[in-house]
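*Asks:* have a look at this fold, sequence not included:
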């Protein structure tokens, strides 16, 4: 069974959230940061990883993504803050291009 990842991205000012699903989190974040992640993430500069969870099976990951997208905004923030209370970019040290401004 293929592992899936459900993730939540935000912009630097933490005003916009984006929820997505992928089978390769590192690759998908690279795409988002390169402006290849889709219109929404590019338009709103949503590149910082605030939350992710690993889910066994892509169908379950897609179902979880849909569930989170239907949650109220406050519930999403509570979920993020449970694991990431300082709202840090969890992938900040995954990328070596320190000169890039996302």
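*Replies:* Here it is on my side, so go on. Predicted model, so just to flag it, every value in this text is computed and none were measured.

*Asks:* make it CA atoms for all contacts and neighbour counts henceforth
*Replies:* Noted.

*Asks:* tell me the buried residues in the helix ranked longest in the chain?
*Replies:* Secondary structure of the chain read by DSSP state H shows that its longest helix is helix 58-70. For helix 58-70, burial by neighbour count (16 or more other C-alpha atoms under 10 Å) applies to 58, 61, 62, 64, 65, 68, 69.

*Asks:* for the chain, just list every one of the strands.
*Replies:* Along the chain, the stretches classed as strands by DSSP state E are 3-10, 17-22, 48-56.

*Asks:* out of those, which comes closest to residue 38?
*Replies:* strand 17-22 (10.7 Å; C-alpha to C-alpha).

*Asks:* who does that closest one touch, helix- and strand-wise?
*Replies:* Counting contacts by 3 or more C-alpha pairs under 8 Å, 6 or more residues apart in numbering; DSSP states H and E, strand 17-22 packs against strand 3-10, helix 58-70.

*Asks:* now these in JSON lines, with distance to residue 52?
*Replies:* As requested, the helices and strands packed on strand 17-22 are exported to JSON lines (distance: least, C-alpha to C-alpha, whole Å):
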{"stretch": "strand 3-10", "distance to residue 52": "4"}
{"stretch": "helix 58-70", "distance to residue 52": "11"}
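
*Asks:* please compare the first structure with the one that follows:
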């Protein structure tokens, strides 16, 4: 799947959040899940894909990512709750 996506990974329900952007959500989420990507998500255990938003163009996705990152934690939680109230790991939606 090659499509610009803004996404959030979490360490658990109401846990540590990470906001990112990618053109391949399945591969990127797998990298976070397995700890393949060194840095924030590995350090804080952000392994669960809890929210995503598809975009037509990468520049739009990047702009949206920056807005979300600049927003409050409460706004990030509201985005997650609006799409995924049960905090289900959405990676399964993309897994082969």
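*Replies:* Done, it's in. A quick note: this is a predicted structure, and the numbers were derived from the prediction, not measured.

*Asks:* most packed of the strands of the first structure?
*Replies:* Stretch with highest mean neighbour count among those: strand 3-10 (a mean of 22; mean count of other C-alpha atoms under 10 Å).

*Asks:* give me the mean distance between that strand and the second structure.
*Replies:* On superposition with the second structure, the mean distance recorded for strand 3-10 of the first structure (mean C-alpha distance after the TM-score superposition for the first structure) is 0.7 Å.

*Asks:* how far does that strand sit from its chain's centre?
*Replies:* Relative to its chain's centre, strand 3-10 of the first structure lies at 5 Å (C-alpha atoms, centre = their mean, to the nearest Å).

*Asks:* share the number of residues neighbouring residue 45 of the first structure, please.
*Replies:* Using other C-alpha atoms under 10 Å, residue 45 of the first structure has 19 other residues around it.

*Asks:* on that earlier part again, could the strands of the first structure be laid out in TSV, adding distance to residue 74 of the first structure?
*Replies:* Formatted as TSV, the strands of the first structure follow (distance: least, C-alpha to C-alpha, whole Å):
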stretch	distance to residue 74 of the first structure
strand 3-10	14
strand 17-22	11
strand 48-56	15
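
*Asks:* to residue 37 of the first structure, which of the ones you listed lies closest?
*Replies:* Checking these against residue 37 of the first structure by C-alpha to C-alpha gives strand 17-22 as the closest, at 10.0 Å.

*Asks:* show me the contact partners of that closest one.
*Replies:* Strand 17-22 of the first structure is contacted from outside by 4-11, 28, 41, 46, 58, 61-62, 65, 68-69, using C-alpha atoms under 8 Å, 6 or more residues apart in numbering.

*Asks:* what's next to the longest helix of the first structure, contact-wise?
*Replies:* The contact list for helix 58-70 of the first structure (C-alpha under 8 Å, 6+ apart) reads 2-6, 19-23, 54-55, 76.

*Asks:* redo that, cut-off 10 Å
*Replies:* With contact meaning C-alpha atoms under 10 Å, 6 or more residues apart in numbering, helix 58-70 of the first structure is reached by 1-8, 17-23, 53-55, 75-76, 79.
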